[in-house]
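>>> no FASTA, just this:
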């Protein structure tokens, strides 16, 4: 089962746990946007949907604005190809859009069940979203929730180069799919 790595604004820099995942997992693929500095929802969705068309049944591992991208994808037909999503440190695109117009296309944040297994991972001191809003989004999206306590934006600046727990969380969404296939084959 393929893992699609979906960074947020500016992509995930060298040393970020998403880049390390790509280096360590030969089945992982980066969803490479044409312009990491100027996010446009329609363009980013097109790239993500093309990646899903090539790898149906993928697990999505998103960070920051990438989480918002995945939440917008959930209402589109291509969401049927998502096996699950790990949504780490979602960004508050609504608040970001107030301060910088380049984020307007990502607002408002979708407020509907995603329709596929998902886990939101949030921190109590993330500068890009309040903890309470992240928890509320997890509830609205129908996602599990992991409280990372005081872990900042769960990126390289807050000490998350290598992050083995991310593999465990993503793997928790793979196992039910694999058990189902094994039971059907029996």
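Received, thanks. Source: prediction; values computed, not measured. Numbers count the residues shown, from 1 in each chain.

>>> CA atoms for contacts and neighbours, from now on please.
Noted.

>>> Which element, helix or strand, includes residue 70?
helix 65-73 (DSSP states H and E).

>>> Pull the distance from that helix to the chain's centre.
In terms of C-alpha atoms, centre = their mean, to the nearest Å, the centre of helix 65-73 is found 7 Å from the chain centre.

>>> Show me which residues of that helix are buried.
Buried residues in helix 65-73, counted by 16 or more other C-alpha atoms under 10 Å: 65, 66, 67, 68, 69, 70, 71, 72, 73.

>>> Now do that helix: which elements does it pack against?
The contact analysis (3 or more C-alpha pairs under 8 Å, 6 or more residues apart in numbering; DSSP states H and E) places helix 65-73 against helix 41-54, strand 82-88.

>>> what sits up against stretch 37-56?
With contacts defined as C-alpha atoms under 8 Å, 6 or more residues apart in numbering, stretch 37-56 is touched by 2, 4, 9-10, 31-33, 58, 69, 73, 78, 81-82, 102-103, 105-106.

>>> Quick one, which of the residues you listed are buried?
Buried among the contacts of stretch 37-56 (16+ other C-alpha under 10 Å): 2, 4, 9, 31, 33, 58, 69, 73, 81, 82, 103, 106.

>>> this is the other structure I want to compare:
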């Protein structure tokens, strides 16, 4: 059974955030899910989050990772240090390389890695995300050499921006099962 690791950003992704709802729905569909809460999630330190992530990956051994917001930067800062090969990686609402969020300043600057350690990668961004412009998202897409879906007026793709659906993630995660007739 596929093992999915869901990584939240600054402040967490508690219900009604789409990541929390997605975790529950995946469990109902018999996926194995880990949705850990990082330490000091309102005032994170990169070093602590990296060590936490490394331990979680070593313990859980995920096939797929779903990152939201600051978790994307965490993945960019950590993946080169990991001996891992993921089936899938979803990067949702990454944050700008140039606008440092004060509460997470230890995560900056960041450089996109050349190898994201996944066979299939998709990035989702929004036309009106306050933490990354559409133009910045397109530049990051080019640097990462990944597919991107730009969502119209989805803000930071979270509950606070009025975006609560997780269908985009569930559809992408289950597409192979659906194509094979499992659902």
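Now that the structure is in, tell me what you want to look at. This structure is a prediction, so every number in the text was calculated from the model and none was measured.

>>> Pull the most distant pair out of the buried ones among the contacts of stretch 37-56 of the first structure.
Across those, the longest distance by C-alpha to C-alpha is 28.8 Å; it joins 2 and 103.

>>> just to revisit the earlier point, so the helix holding residue 70 of the first structure aligns onto which residues of the second structure?
Equivalent residues of helix 65-73 of the first structure are located at 70-78 in the second structure, counting by TM-score structural alignment.

>>> try stretch 82-91 of the first structure
Under TM-score structural alignment, the match for stretch 82-91 of the first structure is residues 86-95.

>>> For the matching stretch, buried residues please.
Going by 16+ other C-alpha under 10 Å, stretch 86-95 of the second structure has these buried residues: 86, 88, 89, 90, 91, 92, 93, 94, 95.

>>> residue contacts, residue 25 of the second structure?
Contacts of residue 25 of the second structure (C-alpha under 8 Å, 6+ apart): none.

>>> In the first structure, which helix is the longest?
The helix that spans the most residues within the first structure, counting by DSSP state H, is helix 164-185.

>>> which residues touch residue 91 of the first structure?
Residue 91 of the first structure neighbours (C-alpha under 8 Å, 6+ apart): 64, 65, 67, 68, 128, 129.

>>> Residue 109 of the second structure in helix, strand or coil?
Following DSSP: H, G, I helix; E, B strand; the rest coil, the label given to residue 109 of the second structure is coil.

>>> who touches it in this structure?
Contacts of residue 109 of the second structure by C-alpha under 8 Å, 6+ apart are 97, 98.

>>> Contacts for the helix holding residue 70 of the first structure, please.
Counting by C-alpha under 8 Å, 6+ apart, 6-9, 41, 44-45, 62, 79, 85, 87-91, 93, 106, 109-110, 114, 141 sit against helix 65-73 of the first structure.

>>> Not counting its neighbours along the chain, what's nearest residue 29 of the first structure?
residue 4 (5.0 Å; C-alpha to C-alpha, 6 or more residues apart in numbering).

>>> element containing that neighbour, please.
Per DSSP H and E: strand 3-6 holds residue 4 of the first structure.

>>> List the buried residues of whatever helix or strand comes next after that strand.
Where DSSP H and E defines the elements, the next helix or strand beyond strand 3-6 of the first structure is helix 17-24. Within helix 17-24 of the first structure, the residues scored as buried using 16+ other C-alpha under 10 Å are 17, 18, 19, 21, 22.

>>> ok, the fourth one - contacts?
Taking C-alpha under 8 Å, 6+ apart as the contact definition, residue 21 of the first structure lies against residue 28.

>>> Contacts for stretch 153-172 of the second structure, please.
Contacts of stretch 153-172 of the second structure (C-alpha under 8 Å, 6+ apart): 16-19, 21-22, 26, 69, 90, 92-93, 125-131.

>>> and the residue nearest the centre of the second structure, what does it touch?
Central residue of the second structure (C-alpha atoms, centre = their mean): residue 67, 0.9 Å from the mean position. Each residue near residue 67 of the second structure by C-alpha under 8 Å, 6+ apart is listed here: 6, 7, 8, 9, 75, 89, 90, 91, 92.
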